[in-house]
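**Student:** The sequence isn't on hand, but the structure is:
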C-alpha cells in the first residue's frame, strides 16, 4: 500500500510541502487549526503569494475540476492520526517576544495534539527549524503520549526552501537531510523521497542534533556572507571604492563564489534574522556562546545598513525629511514573495516616516501585507504613482519590474531626479544618462 501523508500546519512551508507531496503521487491530508485557512485551501486558494504554488495546489485539491484529488485539508487531529503513515510537522517557530530565543509552543502543541491519536506504527517528521536538542525531547514526549508507544517514531528533516523558489526546492531539492534513530525511519523517508533521490538528489543521514543544526548553520553562513559584503561596502564608501567590482573579483574564487555577494540594505524575512538569534540563544544555553559571538556582529552589520540608507536619504533631500516626499520601491524582504516580515524596505520606509517624511510605497505583491504592518505609510498602485512628486526615490527590493523601469518616464513626474539604489541592482549609467543623481551603497558617487 502506498504511504499516506499528513502535513501539520499549512502556512508557507506546510502548504508547499503538502502540494509537493501530492505532486509526487501521495495521498495527502493537510491539517490546520484555523478553519478559515482550511476552507481557503480547500477551494484551491493560497493565503500567500509564492510563484507556482497556487497552480500546483489546484492540480491536486479534491473536488476541483481536473484535479488528481490526492490533497485534502482538515481541522481534525483524530482524522489526521487515523489517516497518516508519515506525519510532517511544518508549524512556525517565531522569535520569542523580547528575546532572541525561539518560540517552540507551536511545535510542542502539534506533537501534544497529534500523539494521542497515533494508535499504530507511524513516523512523525519535524521540518520546522528548532533549537538543537528539541528532537530528542519531542521523541520522548511522542512515545509517552502515543497509544502506539515507541512505535510512534520521530525523525527530523530540515527544510531549505527559498521564498520565490519553494516549489522547485521541494520537488527538486539540492540535498535531503534526515535525522533518524532507526533504519525503519530512514527507510520510510527514502520511500517518501524516492522521486528526487532517483534524480540524484544527495541524501545525508544524521543523528537528531546534527539534522537540527544543519538549517541554522546554513542560514548563519548565508547571513555571514551577506553581512561580510555589506561590511566591505562600508569600507568602499570610506575609501571611494566600488563594492560591486570588489564582489565580482572575489566571486571568481571558487572557494568564495558569486552568490550572496550583492551589497545592499541587508537581509530580512521570517528565517535568517530569527534563526540567527535563536542559534545564539541556544548556544548560550549549551554553554557554547563564545563559539557564536561573531554572529552578534553579523546581526549588527545587517541592522546598521538600514540606518545608513535612512541617512543617505536624509542627506539627499538636504538634511531633513520634514516636508519632503520620499518614494520607496519595494516592501517585501525579497522579490517574488509577498512576505514583509522583518523587511529592510519597510523598516527604512517606517523610519523615514517617523522622522517626518511623506513616504509612498509601491510593491508588486506585498502591498496588502505592508498596509497591515505600517498602515500609516502612503501606498500607490504603480511605481509611477509612487514616485510622483518625490524628492528622492529609494529602490529597496530587487523586483524585475523595477529593473525594467524607464528612468526618463519616471523623471517626468518626480520633483527631483535622485535615486538611491539600496540593492545595487539598477544600471547606474542608464539612470545617469536620463539626468538622475544615482547613488548606491558601497559605490562611488559618480
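**Tutor:** Good, I have the coordinates. In this text, all values refer to a predicted model and were calculated from it rather than measured experimentally.
**Student:** From now on I want contacts and neighbour counts done on CA atoms only, so please keep to that.
**Tutor:** Will do.
**Student:** With adjacent residues omitted, what lies nearest to residue 215?
**Tutor:** residue 158 (6.3 Å; Cα to Cα, 6 or more residues apart in numbering).
**Student:** Could I get the contacting residues of that neighbour?
**Tutor:** The neighbours of residue 158, taking Cα atoms under 8 Å, 6 or more residues apart in numbering as the test, are 126-129, 177-178, 211-212, 214-215.
**Student:** three-state assignment of it?
**Tutor:** For residue 158, the reduced secondary structure class is coil; criterion used: DSSP: H, G, I helix; E, B strand; the rest coil.
**Student:** One more: residue 326?
**Tutor:** Secondary structure of residue 326, reduced to three states by three-state DSSP: strand.
**Student:** picking up where we left off before, how far away is the residue nearest to residue 215 from residue 432?
**Tutor:** According to Cα to Cα, to the nearest Å, residue 158 stands 46 Å off from residue 432.
**Student:** dropping in the other structure now:
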C-alpha cells in the first residue's frame, strides 16, 4: 500500500468536484498528503458509498486510503456547492468529459456546469485547478466565464493540472507521479503556481519533475500523450496483421524493436486493442478539436489508429468462427470483460464487444471476469455470466482469453482439459505460452503469432 509519511509541508483546505474515478482518487490522495479535502458530487448514491468508506469502482489500494483519511477527519463529502465555496479557496475539477452522442467531440456539459454553479459563490480570491481531459482552449474559456460570474471577479484564477492515471495504479500515480504538469494563464500572473507547489509539496520533495506551461500546452499534453499511446498500440497491431500474413511472430518482433531505447517495449503488446474511458474517446475528441481549429489534416492519422483498433476486435470474432466452423449453436467461453486487468471498467471494452458480436452470430457465450461482472451485466445483460473460470469453460468449443488478468495468464491446459468440449484456445492478449498448450494437445491461436 502506498502511504506517505507526515512531513512539515503545508496543509491546505481544498475541494474536489466529481467523485468518479478521477475525482475520488484525487480527493483521497490529497487527504493522504495531509490536506483537508471536501469531495463534491450531485449523485447521492455515490456520496453515500464514499461516506461509508466504499469505493464505487475497483481500484487496488484506493479503499484503504479512503477509509484511513475519513477516519482521520481529513476527508468528507457533500452535494452542497455553497458548503464547498465556503470551505475552501482551492478547487479541483475532476468531472467526466465523455464523447458526445453521434459525434467525436467531447461533451463539456459537466465541466461547464461545475464552473457555472461554483463561480457565483466565490466571494474570496480562489484558484480552480482543472484535472479533466478537455479540448484545448477550454481553460481559457472557463477562466473568462468564472471571472464574469464570481463576486470575486478578477481574483478567480483557472489553471490546468491534467491527470495521467493508469487504471490499476491510480493511487501510486497520484502520490508518486512521473511528472506534474501545470498550465497557467501567462497573461494573468497569479497564485496558481505557488498554490500548486504547496498542494504538491511532498510530491515535489521527492524530485518529481514539475512542468509549468501555458494553458493551451497543458491541455494538449494529456491529449498528445493519449494519442501517442493509442498510436503505439495500433502500430504493433498493424504489424501483427503483417505477421499473420507472413508467418512471423509479433511478440518476438516487439521484443526485438523494444530494445531500441528510442522505441521502448511498453505498449507494444499486440492483441485485441485498447478500450476504456480514456484512449478511444480522447483521440476522437482530439481529432474533433483539431478540425475546429482548422488543423484537421494534422491528426488524420488518428482515424487509421482508431480503425486498426476496431479491426482487431473483428479479427478476434473471425478467429472464433474459424475455430468453431460456425458460431451458430457453438459454446464460447470468454475469459475477461474489463478493458484491462486490475480494473472493473468495461467502457468501450474490446472483450465485451467481442463477446457481444459472437453472441449476435448465434453462439452461447459464457463470460467470467474477476472484478467486472456487475458492470458487464449492466452493459450486456443478455450474455451469460459465470462465477469462475471453470464454470465459464464448461462444455466450451473454444476458449477466448480477452483480458490478461494474472489468473488467466497462469492457466494451464490441465486446468481445462476435462471441462471443455474442444481443446481450442484463442489468446487475444498473447499472454499464454503457445508451446505449453500445443504440447498438451490443444489448438492454440494468438494474434500475430504463427
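**Tutor:** Looks like it arrived, so ask away. The structure displayed is predicted, hence computed values, not measured ones.
**Student:** if we can go back for a sec, can you tell me what the residue nearest to residue 215 of structure 1 aligns to in structure 2?
**Tutor:** Counting by TM-score structural alignment, residue 158 of structure 1 corresponds to residue 162 in structure 2.
**Student:** Check residue 242 of structure 1 too.
**Tutor:** When structure 2 is aligned by TM-score structural alignment, residue 242 of structure 1 is paired with residue 249.
**Student:** now swap in residue 266 of structure 1 and tell me
**Tutor:** Going residue by residue (TM-score structural alignment), residue 266 of structure 1 aligns to residue 273.
**Student:** That match reaches residue 316, doesn't it?
**Tutor:** No - between residue 273 of structure 2 and residue 316 no contact is recorded; they are 10.4 Å apart, counting by Cα atoms under 8 Å.
**Student:** Contact partners for residue 177 of structure 1?
**Tutor:** So, once contact is read as Cα under 8 Å, 6+ apart, residue 177 of structure 1 ends up touching 157-158, 203-206, 211.
**Student:** what about it, which SS state?
**Tutor:** strand.
**Student:** a strand runs through residue 275 of structure 1, doesn't it?
**Tutor:** No - residue assignment for residue 275 of structure 1, taken from three-state DSSP, gives helix, which places it outside any strand.
**Student:** Residue for residue, what is the longest helix structure 2 has?
**Tutor:** helix 215-246 (DSSP state H).
**Student:** Quick one: average offset of it versus structure 1, please.
**Tutor:** Superposed on structure 1, helix 215-246 of structure 2 shows a mean distance of 0.3 Å to its aligned residues (mean Cα distance after the TM-score superposition for structure 1).
**Student:** Could you tell me how far that helix lies from the centre of the chain?
**Tutor:** Averaging C-alpha coordinates over helix 215-246 of structure 2 and over its chain gives two centres that are 15 Å apart (Cα atoms, centre = their mean, to the nearest Å).
**Student:** Relative to structure 1, what is the average displacement of the next helix or strand after it?
**Tutor:** Later in the chain than helix 215-246 of structure 2, the nearest helix or strand by DSSP states H and E is helix 250-258. For helix 250-258 of structure 2, the mean distance to aligned residues of structure 1 following superposition is 0.4 Å (mean Cα distance after the TM-score superposition for structure 1).
**Student:** what packs against helix 250-258 of structure 2?
**Tutor:** Packing contacts for helix 250-258 of structure 2, counted by 3 or more Cα pairs under 8 Å, 6 or more residues apart in numbering; DSSP states H and E, involve helix 215-246.
**Student:** which one of the contacts of residue 158 of structure 1 has the most neighbours?
**Tutor:** With neighbours defined as other Cα atoms under 10 Å, the most crowded of the contacts of residue 158 of structure 1 is residue 129; it has 29 neighbours.
**Student:** In three-state terms, label that one for me.
**Tutor:** Counting by three-state DSSP, the backbone at residue 129 of structure 1 sits in coil.
**Student:** What's the match for it in structure 2?
**Tutor:** Aligned by TM-score structural alignment, residue 129 of structure 1 pairs with residue 133 of structure 2.
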